[in-house]
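# Structure of the sequence below:
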Amino acid sequence: MGHDHGHHHHHHHGTGNIKTAFFLNLGFTILELVGGILTNSVAILSDALHDLGDSLSLGLSWYFQNLSSKGRDKKFSYGYKRFSLLGAIINSAVLLTGSIIIIYEAIPRILNPEQPSTKGMIALAIVGILVNGAAVLKLRKGSSINEEVVSLHLLEDVLGWVAVLIGAIVMHFVDAPVIDPILSLGIAAFILFNVFKNLKKSFTIVLQGTPSNIDIALITKKIEALDDVKEVHDCHLWTMDGEYNIFSAHLVVPHKTTVDELAEMKKSVRTILEEMGIAHATLEFETQEEPCSLANC
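Take a look at the predicted model:
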């Protein structure tokens, strides 16, 4: 049996990125809660609730991202990489709950709209765009699914604040207070759409689905094109966290293949897999005469 142990490290800067975003988001959430009460804006209060959930999620993501960088041990033989994914799932669940609360609070205000303080809304919206925009730029440098989910949340915040800014400007010149709760529902709908998309991606990884960006049939074809590889079967491809991809397969070789030839063959296979984005591989060699009950790729 051959073992390929390629390792790629993507998490070193991820913890710092999420840490920065956490403190930016927490500080602004406190300002936002006070501002929402003072301006009597349900849109701002709704976004404050969303940001409060984000702050909790960012804290959890920071913890899990840091934990995911630990190496493997007796308890977790593949290491702690999937804990980063757990942070992304919890993050999505918090946003889902927050969005439902936003909808619950906004609907009565549509039926009985109240005029908010538009000047205060405009000021808070500008600050919100700047703060959340800075956090997004920081996280966009990351590569983990955890950072991707957190970055998406903060990008939603930026877009939400742009909508609040436009709505506040309109309400400043036009008597249309119903715009405020309508903005809340729009923000909630946008958040829910992306939350379900991220949960689908996360649970596909948890259920060990094949990475969408890697073609297992193409991998098999490339390996079978090598000299002395007669067949490839019992192929398995999955990912730990959306980045660290794992592959295993049985390779059928001629009966008289030497140990040196197998080593050279394994080196060639490893090169193919690295080019295809595989970080870890386990290969089992079989002769043509050896029966295998798992000969279904």
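
# contacts, neighbours, all on C-alpha from now
Noted.

# Just give the closest residue to residue 285, not the sequence neighbours.
Leaving aside its sequence neighbours, residue 285 sits nearest to residue 251 (Cα to Cα, 6 or more residues apart in numbering; 4.8 Å).

# can you tell me how far the one you found sits from residue 291?
12 Å (Cα to Cα, to the nearest Å).

# Just want to know which of those two has more residues nearby.
More neighbours surround residue 251 than the other of residue 251 and residue 291, with 25 against 9 (other Cα atoms under 10 Å).

# Tell me if I am right that that one is in a strand.
Yes: assessed with DSSP: H, G, I helix; E, B strand; the rest coil, residue 251 lies in a strand.

# tell me the contacts of it?
Residue 251 sits next to 229-233, 283-286 when contact means Cα atoms under 8 Å, 6 or more residues apart in numbering.

# rerun that using 6 Å as the cut-off
Remark: with contacts taken as Cα atoms under 6 Å, 6 or more residues apart in numbering, residue 251 is in contact with 231-232, 285.

# Same check on residue 48?
Going by Cα under 6 Å, 6+ apart, residue 48 touches 29, 32-33.

# Please report how far it lies from residue 270.
Taking Cα to Cα as the measure, residue 48 falls 49 Å from residue 270.

# repeat for residue 86
Residue 86 is 30 Å from residue 270, where distance means Cα to Cα.

# Next, the structure of the following sequence, for comparison with the previous one:
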Amino acid sequence: MGHSHHHHDHSEGNIKVAFFLNLSFAIIELIGGLWTNSVAILSDSLHDLGDSLTLGVSWYFAKVAKKGRNQSFSYGYKRFSVLGALINAIVLVTGSIFIIIEAVPRLLNPISPNTEGMIYLAIGGVIVNGAAAFRLSKGGSLNEKVVFTHLLEDILGWVAVLIGAIVMHFWNLPIIDPILSVLIATFILFNVYKNLKESFRIILQGTPSDVDIKQIHAAVLEIPKVTDVHDCHTWSMDGEYHILSIHLVIEENLKLSDLQSIKKETKDRVSKLGINHATIEFETVQEKCDPC
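Next up, the predicted model:
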């Protein structure tokens, strides 16, 4: 237990450092984008601001999760992270549309940005995001791994801006700047779409994408004295913590010790298939079930 607690604090600390690094640099980028007159820098500042929001939400909910269950939230506070993802998505969609609206006129009439300033900012972007990514690269939690992937995307975005700035510095090709900004904004919108799709799947209590109902049926039907399985429902609290509700039809006249054994075996089997919490109901063959 002590080790688990230490790891959790370590994970929270890593996310906290990455959050402050990203947020500080996103503000510098925003000012730098206006100073260099570069929509590519502005769009990347939006990308970093979005990641800062994600990091902030991750950090906040790492703390909130410690509260556990209570009368108001009997399953705990895990679902709040989905709310955070939705808020983040709204911010990113609004910002991306603004960037595209700004960039389109520049595609028609390119304006030369301050390429020297862009180069300095891009180098700073690679260093800051690289430092945050390195901090999280050794993290073991799923939260840390997801954030690490985001930061790697940021580094690639800054490498693209750096290459674009160097090309514009030596050749008169100012159209590269709005092209880069549109590509970055489109990339953000694509990721937001994927995240929104997953968030709505969780809110609408869809079957988690990494859970196979047929596999659950097959695994439970292998248990001795279980004759049938039905009314099987699975949903997710936050995309990681999956819940199962299942009815097992069992042989007649079983002892309480048999039922306990079947229940334990069922929970062991479904936990290997991605289920974190299982509610099991027993029925006999003659019993009429009212499926929900």
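
# On the three-state scheme, the most far-flung residue of structure 1 relative to its centre is what?
Relative to the mean C-alpha coordinate of structure 1, counting by Cα atoms, centre = their mean, the farthest residue is residue 256 (47.2 Å). When classified by three-state DSSP, residue 256 of structure 1 comes out as coil.

# For residue 79 of structure 2, see how far away the residue mapped onto it from structure 2 is.
Taking TM-score structural alignment, the alignment pairs residue 256 of structure 1 with residue 253 from structure 2. Distance check for residue 253 of structure 2 against residue 79 of structure 2: by Cα to Cα, it reads 41 Å.

# secondary structure element for the equivalent of residue 199 of structure 1 over in structure 2?
Here residue 199 of structure 1 is matched to residue 196 in structure 2, going by TM-score structural alignment. Taking DSSP states H and E as the definition, residue 196 of structure 2 sits inside helix 176-203.

# so how much does that helix differ from structure 1 once superposed?
In the superposition with structure 1, the average deviation recorded for helix 176-203 of structure 2 is 0.7 Å (mean Cα distance after the TM-score superposition for structure 1).

# Provide the aligned range in structure 1 for the helix or strand that that helix is followed by.
As assigned by DSSP H and E, the chain's next helix or strand after helix 176-203 of structure 2 is helix 213-221. Across structure 1, the stretch matching helix 213-221 of structure 2 (TM-score structural alignment) is residues 216-224.

# Then stretch 267-276 of structure 2?
Taking TM-score structural alignment as the measure, structure 1 aligns residues 270-279 with stretch 267-276 of structure 2.

# Only the buried residues of the matching stretch, if you could.
For stretch 270-279 of structure 1, a neighbour-count test (16 or more other Cα atoms under 10 Å) marks 270, 273, 276, 278-279 as buried.

# for stretch 16-28 of structure 1, same thing?
Across stretch 16-28 of structure 1, burial judged by 16+ other Cα under 10 Å covers 16-22, 24-26, 28.

# Likewise for stretch 95-115 of structure 1?
Within stretch 95-115 of structure 1, the residues that count as buried by 16+ other Cα under 10 Å are 95-96, 98-99, 102-103, 105-106, 109-110, 113-115.

# How about stretch 202-209 of structure 1?
Neighbour counts over stretch 202-209 of structure 1 (16+ other Cα under 10 Å) mark 202, 204-206 as buried.

# Check the spacing between residue 217 of structure 2 and residue 14 of structure 2 real quick.
The value you get for residue 217 of structure 2 to residue 14 of structure 2, if Cα to Cα is used, is 40 Å.

# swap in residue 204 of structure 2?
For residue 204 of structure 2 relative to residue 14 of structure 2 (Cα to Cα), the value is 32 Å.

# again with residue 261 of structure 2
From residue 261 of structure 2 to residue 14 of structure 2 the distance is 42 Å (Cα to Cα).

# One more: residue 187 of structure 2?
On the measure of Cα to Cα, residue 187 of structure 2 and residue 14 of structure 2 end up 26 Å apart.

# and if you look at residue 23 of structure 2?
Going from residue 23 of structure 2 to residue 14 of structure 2 by Cα to Cα gives 14 Å.

# Likewise for residue 93 of structure 2?
Distance from residue 93 of structure 2 to residue 14 of structure 2, by Cα to Cα: 27 Å.
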